[in-house]
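1. Provided below for reference: sequence and predicted model.
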Amino acid sequence: MTTPFALDRTQHTWCAELRDLAARRLRPLAEKGEPGHVNRPLVAALGELGLLARALPVEGPARAMDLCLLRLSLAQECTEAETALALQGLGAHPVARSGTPDQRARWLPDVVAGRAVAAFALSEPGAGSDAAALELLAEPAGPGPRGGGGWRLTGEKCWISNAPEADVYTVFARTGQAPGAAGVTAFLVPADRPGLSGRPLEMLSPHPVGTLAFDAVPVGPDDVVGEVGGGFRVAMTTLDLFRPSVGAFAVGMARAALDAALLHASERQAFGGPLKDLQAVSHQLAEMATRTEAAALLVLAAASAYDAGEPGVARRSAMAKLFATETAQYVVDAAVQIHGARALRRGHLLEHLYREVRAPRVYEGASEVQRTIIARELYR
């Protein structure tokens, strides 16, 4: 078991600096972005400020703690910046961890600098939560111009963040006939490959989400990330790292909602005094604060365990994502209730958070999937 966890002074200082950067430098760029499209100036700023380099270190492994503190701190001030950073990390982490030296040299510098946009293409119309059921087919092709065999990708991906505007996709396809997770391979596919197209989806999301269509898209041995047939492992190790940080994103939103509710309850006069003097409101605030603190501790403990190489990472990651995202949904909803109608007005912080907080309970494994993972790991 991980020892009891608390941030040290250096980490507290860094989080404060991140919140300040998000408010001063990133939020103005986010406000100029067009919903449903990649905000490339915002991504570039994340690179210029060195934040993408902390999420995707070129040398050495990615640290779950750094990723969680980044996402938690940015989310408190600018959810758009948090999501842009997270999607770059999710899309490029398989290359950073399992890619060849040539793949890393070709793509990581541009992704880390914010010049290239990455995406993680796992989900399909019939394979979302059940990721092992994916059907995108990698059919063997003849020798390419540089010799060696290759494949042609045929099928569809759906619910892909940053699609169809990303510059490069980590794509998971079936290279063998074995059922389930066996026979899945990860490929690095640039957006300009012939036969690759996409279309945007109108979603309850400020960042782009779309579909990708693969019409015999050529890929070769040089495009394989990791090993042929080892793609499912590549996907799951990526999700084990990122699931606690989804929880961190949720905690950041919960803290922002709690802060807004505390301020409103202290200033809003009703029934002869401030709302905070009403027991119903004060007890609600106490519950919100307690759940948020518990979620933060679970997230940071999971990150600490990941970085220490402790056993049970899949279970801890699932617990962190499950509890934190469910907690954030509760806290944001309670904050809206305390504010009343003003929180539902377009442009209000809580109106924004209310729209943002729903999706994390679904993506990277829905809450039901996290419970399944936890139960399975308990009996392992």
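-> Structure's in. What do you need?
2. alpha carbons only for contacts and neighbour counts from here, please
-> Will do.
3. the strands in the stretch 201-350 of the chain, which residues?
-> Counting by DSSP state E, counting those that start in this stretch, the stretch 201-350 of the chain has these strands, from start to end: 209-219, 224-225, 269-270, 273-274.
4. how far away is the nearest residue to residue 35 once chain neighbours are set aside from residue 232?
-> Counting by C-alpha to C-alpha, 6 or more residues apart in numbering, the nearest residue to residue 35 once its immediate chain neighbours are dropped is residue 206, at 4.8 Å. Noted for residue 206: a distance of 29 Å to residue 232, by C-alpha to C-alpha, to the nearest Å.
5. same deal with residue 360?
-> Look at residue 360 and residue 232: by C-alpha to C-alpha, they are 21 Å apart.
6. Ok, residue 332 next?
-> 34 Å.
7. more crowded one of those two?
-> Between residue 332 and residue 232, counted using other C-alpha atoms under 10 Å, the more crowded position is residue 332 (29 against 22).
8. Might you report the residue contacts of that one?
-> With C-alpha atoms under 8 Å, 6 or more residues apart in numbering as the criterion, the residues that contact residue 332 are 253-254, 257-258, 350, 353-354, 357.
9. for comparison:
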Amino acid sequence: MTAFSLEPAQLAWCAELRALAAERLHPLADKGEPGHVNRALVAELGSLGLLGRLFTSGALDLCLMRESLAYACTEAETALALQGLGAHPVHAYGTEAQRAHWLPRVTAGTAIAAFALSEPGAGSDAAALELRAEADASRGGRSSDPSQGGRFADTPSLTVAPDGPARWRLTGEKCWISNAPEADFYTVFARTTPDAGARGVTVFLVPADRPGLTGRGLDMLSPHPIGALDFDAVPVTAGDVLGEVDRGFRVAMGTLNLFRPSVGAFAVGMAQAALDATLAHTAGRDAFGGKLRDLQAVSHQVAEMALRTEAARLMVHAAASAYDADAPDVPRRSAMAKLLATETAQYVVDRAVQLHGARALQRGHLLEHLYREVRAPRIYEGASEVQRGIIAKELYARQEAR
């Protein structure tokens, strides 16, 4: 199989996923409350075995899942993707104990995961993180010093993390975190070495009930839950570390290199849904003595929408196949796939709205929904400008290596 042709079994599976999304997942999505985790929907994804495939399949398989679900139910697609994004560092970098404790719950849909990287002053710049992981002064002891504050005074359980004495305390803020503040655990990126840039970041697996961790929801355009997290001397131990101390930047980039092409797949699924809705509308809509599709200005726009959607799909498949083959140019291909697909989806959905007219702006219309959904992917997991920077950096590095 090449990146440019799917096997019949893959095509059949995509069709099955679209049907499942329309028949079983969409009704659950409709019952959810915007801005909050839809646990019934996540549980259904688990019962269908889709969450388990996040950790047993390759990048192309992930892209096919995300595109197919997005076509019929963007809420289901996002719920699946967020479980994968939040739990992938545990799967790829966690200890046997960490994986055994959390991954079965994630795959069953009974534990909600979240990827906590972004901060108010460090969105796409992961090397500029300011959340501090400071050495714990009370290492295993209980504080009786009133100056430490009443919350910690004479309270042993708050100076000891669940799996042993606290080694660090996390202090600072995370912002624009999907599934926050309702997740059951967070993969948290914190600075363990000051002034070390990307080299001084460590990843911690932090359960939501850890003392000192609070959060609040943010009222965002996107319908899925997004929030901010506040860390007030949250205790973490060596047993909470994912990967190696001060090597968390590798965890972030490894996770993003996998998920960036699949963000593109999400975008392609939305673009295809908008394109198909536009084909049906323009073929049936009477206008100026004929059908809307008979107008050359309309048919040429539809052709451009189809052209860009297919080009984006092929680039997503190529990037995913490169990841699965462990190719050396994965960062560049992943950035290209996310950039092209998300920008394409924005164009296609906007054109679809224009060709549908005012009806597409009514609450509840498919395109009104897609118009709200399509904007965020151009920002999260690295904005379009960041992707262009990655592409240029990789190109120049390759040129200099010749």
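-> Received, thanks. On a predicted model such as this, the values are computed, not experimentally measured, just so you know.
10. So after superposing, what's the score?
-> The TM-score (TM-score structural alignment, normalised by the length of the first structure) is 0.97; 375 aligned residues with a C-alpha RMSD of 1.2 Å.
11. number of nearby residues for the residue nearest to residue 35 of the first structure?
-> Around residue 206 of the first structure there are 19 other residues, counting by other C-alpha under 10 Å.
12. what's the counterpart of it in the second structure?
-> Under the alignment by TM-score structural alignment, residue 206 of the first structure pairs with residue 223 in the second structure.
13. Tell me which stretches of the stretch 201-350 of the first structure form helices.
-> Taking DSSP state H, counting those that start in this stretch as the criterion, the stretch 201-350 of the first structure contains helices spanning 231-267, 279-308, 313-339, 349-356.
14. could the contacts of residue 332 of the first structure go into CSV alongside distance to residue 112 of the first structure and neighbour count?
-> Conversion of the contacts of residue 332 of the first structure to CSV gives the following (distance: C-alpha to C-alpha, whole Å; neighbours: other C-alpha atoms under 10 Å):
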residue, distance to residue 112 of the first structure, neighbour count
253, 25, 32
254, 28, 34
257, 30, 24
258, 32, 22
350, 31, 25
353, 27, 22
354, 30, 21
357, 27, 25
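15. so which of these comes closest to residue 47 of the first structure?
-> Distance from residue 47 of the first structure was checked for each of those by C-alpha to C-alpha. The minimum falls on residue 253, at 22.8 Å.
16. residue in the second structure matching the closest one?
-> In the superposition onto the second structure, residue 253 of the first structure corresponds to residue 270 when matched by TM-score structural alignment.
17. That match and residue 68 of the second structure: what is the separation?
-> Distance of residue 270 of the second structure to residue 68 of the second structure, given as C-alpha to C-alpha: 9 Å.
18. what does residue 109 of the second structure align to in the first structure?
-> Pairing criterion TM-score structural alignment: the partner of residue 109 of the second structure within the first structure is identified as residue 114.
19. Now the alignment partner in the first structure of residue 94 of the second structure. Nearest residue, chain neighbours left out?
-> When the first structure is aligned by TM-score structural alignment, residue 94 of the second structure is paired with residue 99. Counting by C-alpha to C-alpha, 6+ apart, residue 225 is the residue found nearest to residue 99 of the first structure once chain neighbours are left out, at 5.0 Å.
20. Enumerate every residue touching the residue opposite residue 65 of the second structure in the first structure once aligned.
-> Under the alignment defined by TM-score structural alignment, residue 65 of the second structure is paired with residue 70 of the first structure. Shown here is residue 70 of the first structure, whose contacts under the criterion C-alpha under 8 Å, 6+ apart are 15, 18, 51, 55, 82.
21. Could you identify the buried members of those residues?
-> 15, 18, 51, 55, 82 (16 or more other C-alpha atoms under 10 Å).
22. so which two of the residues you listed are the farthest from each other?
-> Maximum pairwise distance in those, criterion C-alpha to C-alpha, is 14.1 Å, between 15 and 55.
23. got a list of what residue 140 of the second structure touches?
-> With contact set as C-alpha under 8 Å, 6+ apart, residue 140 of the second structure has these partners: 159-160, 164-166.
24. For the residue mapped onto residue 269 of the first structure from the second structure, grab the count of nearby residues.
-> In the second structure, the residue matched to residue 269 of the first structure (TM-score structural alignment) is residue 286. Residue crowding around residue 286 of the second structure was assessed by other C-alpha under 10 Å; the count is 13.
25. Which residue is the nearest non-sequential neighbour of residue 286 of the second structure?
-> Computed as C-alpha to C-alpha, 6+ apart, the closest residue to residue 286 of the second structure that is not its neighbour in sequence is residue 292, at 6.0 Å.
26. now the residue mapped onto residue 341 of the second structure from the first structure: how far from residue 25 of the first structure?
-> When the first structure is aligned by TM-score structural alignment, residue 341 of the second structure is paired with residue 324. Remark: distance between residue 324 of the first structure and residue 25 of the first structure (C-alpha to C-alpha) = 27 Å.
27. likewise residue 12 of the first structure?
-> When distance is defined by C-alpha to C-alpha, residue 12 of the first structure is 20 Å away from residue 25 of the first structure.
28. Next, count neighbours for residue 45 of the first structure.
-> Neighbour count for residue 45 of the first structure, taken as other C-alpha under 10 Å: 19.
29. Secondary structure element for it, which one?
-> Assessed by DSSP states H and E, residue 45 of the first structure sits inside helix 40-48.
30. quick one: contacts of that helix?
-> Contacts for helix 40-48 of the first structure (C-alpha under 8 Å, 6+ apart): 26, 29-30, 52-53, 81, 84-85, 112-115, 117.
31. If anything else comes up later, I'll come back, but that's it for now.
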